[in-house]
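Novice: Sequence first, then the predicted structure:
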Amino acid sequence: MATTNSAPLLRATGVKKSFGDLQILKGIDLEVQQGQVVALIGASGSGKTTFLRCINLLEEYDHGEILLDGEQIGYRDEGGKRRRLSEAKVSGQRARIGMVFQSYNLFPHMTAEQNVMLGLTKVRGKPKAEAQEIARHWLARVGLAERSEHYPYQLSGGQQQRVAIARAVAMEPRLLLFDEVTSALDPELVAEVLAVMQDLAKSGMTMLVVSHEMLFVRQVADHVVFMDGGLVAQAGPPGEVFENPETPRLQQFLGRFQGILTPAA
């Protein structure tokens, strides 16, 4: 678990994002300490995925500031105006932020090992032999040592998602983003992916997780953020958020998971 007596690894202040006339993010403030697992929960359409994509610069945010290690992501201030950084600079920042998607996004013509190696050779510039060693290490870590030469079509959905996690972690990101990574999986495959995420959390990986797996959130997250209508409606330790919902919207949302969530021992 992270300590909270130092500057946060990630700090978002007043982040706003619109698509045309539709404002999705209305001023998000959030901090993530190094080594912390922060979970974003909320109904579909509350802005969780859009916020993650802004952190990784897959979406440009309109207003506010996102800092990683104290460095503004995507922009610089120049003469009181915000200027977009060069693509080379943005690519360098993005390489420090790993992201695992709902849909795996593996290259179908590459083996599991080759999928993990690609970023290590093309982005990190590592020699092939070193990249292969790292890839094999992480595939073994996620329980796929015997599947390294398999292509995505030869793997189950859960196995493909574990390859995607290995690919992201192998790049040694400062922050790892998870966007509903179990939502496309059959129920019996969800547990194997959550187990890998829990193992990463125990190892000290800094993680920002969007998930509807409330029991996982309750057990693994250090901090829970409930988003509603593009705003942070409530945030705090899991026990506080789950046991003392302050708004009717959060009460209604958690009510969908009755029978799954039980008070912590």
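Specialist: Structure received. Residues are numbered from 1 along each chain as shown.
Novice: Please make it C-alpha for all contacts and neighbour counts, starting now.
Specialist: Fine.
Novice: how much space is there between residue 90 and residue 242?
Specialist: The spacing between residue 90 and residue 242, counted by CA to CA, to the nearest Å, is 37 Å.
Novice: neighbour count winner among the two?
Specialist: residue 242 (19 against 16; other CA atoms under 10 Å).
Novice: Check for me that residue 176 belongs to a helix.
Specialist: No - with DSSP: H, G, I helix; E, B strand; the rest coil as the criterion, residue 176 is strand rather than part of a helix.
Novice: now the end-to-end length of stretch 114-130.
Specialist: OK, stretch 114-130 end separation, CA to CA: 13 Å.
Novice: Kindly report the same for stretch 14-27.
Specialist: OK, stretch 14-27 end separation, CA to CA: 4 Å.
Novice: contacts for that stretch?
Specialist: With contacts defined as CA atoms under 8 Å, 6 or more residues apart in numbering, stretch 14-27 is touched by 13, 28-29, 46-47, 50-51, 60-66, 229-231.
Novice: do the same with stretch 49-60
Specialist: Applying CA under 8 Å, 6+ apart, the contact partners of stretch 49-60 are 17, 24-25, 61, 66, 73-74, 90, 94, 97-99, 177, 179, 210.
Novice: quick check, distance from it to the centre of its chain.
Specialist: With CA atoms, centre = their mean, to the nearest Å as the basis, stretch 49-60 stands 11 Å off its chain's centre.
Novice: Name the nearest residue to the most centrally placed residue in the chain, ignoring sequence neighbours.
Specialist: Taking CA atoms, centre = their mean, the centroid of the chain lies closest to residue 177, which sits 1.5 Å from it. Ranked by CA to CA, 6 or more residues apart in numbering and with sequence neighbours excluded, the top spatial neighbour of residue 177 is residue 99, at 4.5 Å.
Novice: do you know how far residue 56 is from residue 112?
Specialist: Taking CA to CA as the measure, residue 56 falls 24 Å from residue 112.
Novice: for comparison:
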Amino acid sequence: MRIAVEDLEVSLSGRTVVSGVHLVAEEGEIAGLVGPNGSGKSTVLRTVYRYLRPHAGRVLVGGTDITSLTAAESARRVAALPQERGSDFELSVRAVVAMGRTPYKRAFAGEDRADAEIVAAALAGVGLAGAEKRRFSALSGGERQRVLLARALAQDPQVLVLDEPTNHLDVLHQVELLALLRAQRRTTLLSLHDLNAAASLCDRLHVLHEGALVASGPPREVLTPELLADVFGVRAAVVDHPLTGDPLIAFDHRTPGRRQPIDLISSPSAVSPLSSQKNVPPSP
């Protein structure tokens, strides 16, 4: 199912935090939002899973304005893993994951065999088979993250919206999570701080800066040394990963980069002029 964000504008406490944002995730595509802290990534995602209502523009899921759907209809199409993690659920791991089946149940309806199989598969998918009886509130941050992802998977959505899904995860579980998302090929829109993870996982990247979209396209075209310097303020070289062939960003941790005024892209499919330069490190 295709996601399209059209001319999105969101204001919070009277201040515009996102303006004029166009972006897409095609059916079966993994699209990533990247950008510095405060660039508007979470705000955009919150409009897609209906936590925020845009002041202008719209979010289309499968061609339908998300705000026109009922809560249950929306939940059957879109499942979210927000940054705000529940930490005080006095429930078992299994009970938390089973909450993902709620959009499919009538009031007071019990769990059936299909629900049980879906919940078990979701737990196995995030590496928590056998942890069903543990208390959610007693888990580590990384374990809670995986339980909440399992809950989203148990929702059996057509679209996944994930806000920093690798937070709190150790290296092994980060790699396993990215492999799981890649294998599913479910339409996915997610934000990531780890640019190398984004370059490896995503089919398409959208770069946000100060609430505006400044570049959009395949990771290899978008993540150039010039853009990394101008948007993130770092010096870096972009090379081929020796194991996977994906773009690999080698950061200069000794010398800050530079930031220049950013040119906004002019159409949803365009790539900023910043991302069309040669892959050579900028001078300090």
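Specialist: All right, it came through fine. All of these numbers come straight from a predicted model, not from anything done at the bench.
Novice: More neighbours: which of residue 56 and residue 112 of structure 1?
Specialist: The neighbour count for residue 56 of structure 1 versus residue 112, taken as other CA under 10 Å, is higher for residue 112 (31 against 24).
Novice: what's the closest non-adjacent residue to that one?
Specialist: Computed as CA to CA, 6+ apart, the closest residue to residue 112 of structure 1 that is not its neighbour in sequence is residue 148, at 5.1 Å.
Novice: what kind of secondary structure is the aligned partner of that neighbour in structure 2 in?
Specialist: Matched by TM-score structural alignment, residue 148 of structure 1 corresponds to residue 132 in structure 2. What three-state DSSP gives for residue 132 of structure 2 is coil.
Novice: I'd say residue 132 of structure 2 and residue 97 touch.
Specialist: No - under the criterion of CA atoms under 8 Å, residue 132 of structure 2 makes no contact with residue 97, lying 9.0 Å away.
Novice: Neighbour count: the two, which is higher?
Specialist: residue 97 (26 against 18).
Novice: sorry, back to before: which residues are in contact with the residue nearest to residue 112 of structure 1?
Specialist: Applying CA under 8 Å, 6+ apart, we find residue 148 of structure 1 in contact with 111, 112, 113, 136, 139.
Novice: I'd like those as a markdown table, with distance to residue 158 of structure 1 appended.
Specialist: Below are these laid out as a markdown table (distance: CA to CA, whole Å):
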| residue | distance to residue 158 of structure 1 |
| --- | --- |
| 111 | 16 |
| 112 | 13 |
| 113 | 16 |
| 136 | 18 |
| 139 | 13 |
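Novice: possible to save the residues you listed as TSV with distance to residue 218 of structure 1 and secondary structure?
Specialist: Formatted as TSV, those follow (distance: CA to CA, whole Å; DSSP: H, G, I helix; E, B strand; the rest coil):
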residue	distance to residue 218 of structure 1	secondary structure
111	35	coil
112	31	helix
113	33	helix
136	32	helix
139	27	helix
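Novice: Which position in structure 2 pairs with the residue nearest to residue 177 of structure 1?
Specialist: Residue pairing (TM-score structural alignment): residue 99 of structure 1 is matched to residue 80 of structure 2.
Novice: Does its match belong to a helix, a strand or coil?
Specialist: Assigned with three-state DSSP, residue 80 of structure 2 falls in the strand class.
Novice: Quick one: neighbours of it, just the number.
Specialist: For residue 80 of structure 2, the count of nearby residues is 27 (other CA under 10 Å).
Novice: doesn't residue 152 make contact with it?
Specialist: Yes - between residue 80 of structure 2 and residue 152 there is a contact under CA under 8 Å: 6.2 Å.
Novice: overlap in contacts of these two?
Specialist: residue 160.
Novice: so residue 214 of structure 1 touches residue 262, yeah?
Specialist: No - judged on CA under 8 Å, residue 214 of structure 1 makes no contact with residue 262 at a distance of 10.4 Å.
Novice: In terms of packing, which of these two has more residues around it?
Specialist: Legend: neighbour count by other CA under 10 Å for residue 214 of structure 1 and residue 262, higher for residue 214 (17 against 12).
Novice: tell me the contacts of the aligned residue in structure 2 for that one?
Specialist: When structure 2 is aligned by TM-score structural alignment, the residue opposite residue 214 of structure 1 is residue 195. Residue 195 of structure 2 sits next to 34, 249 when contact means CA under 8 Å, 6+ apart.
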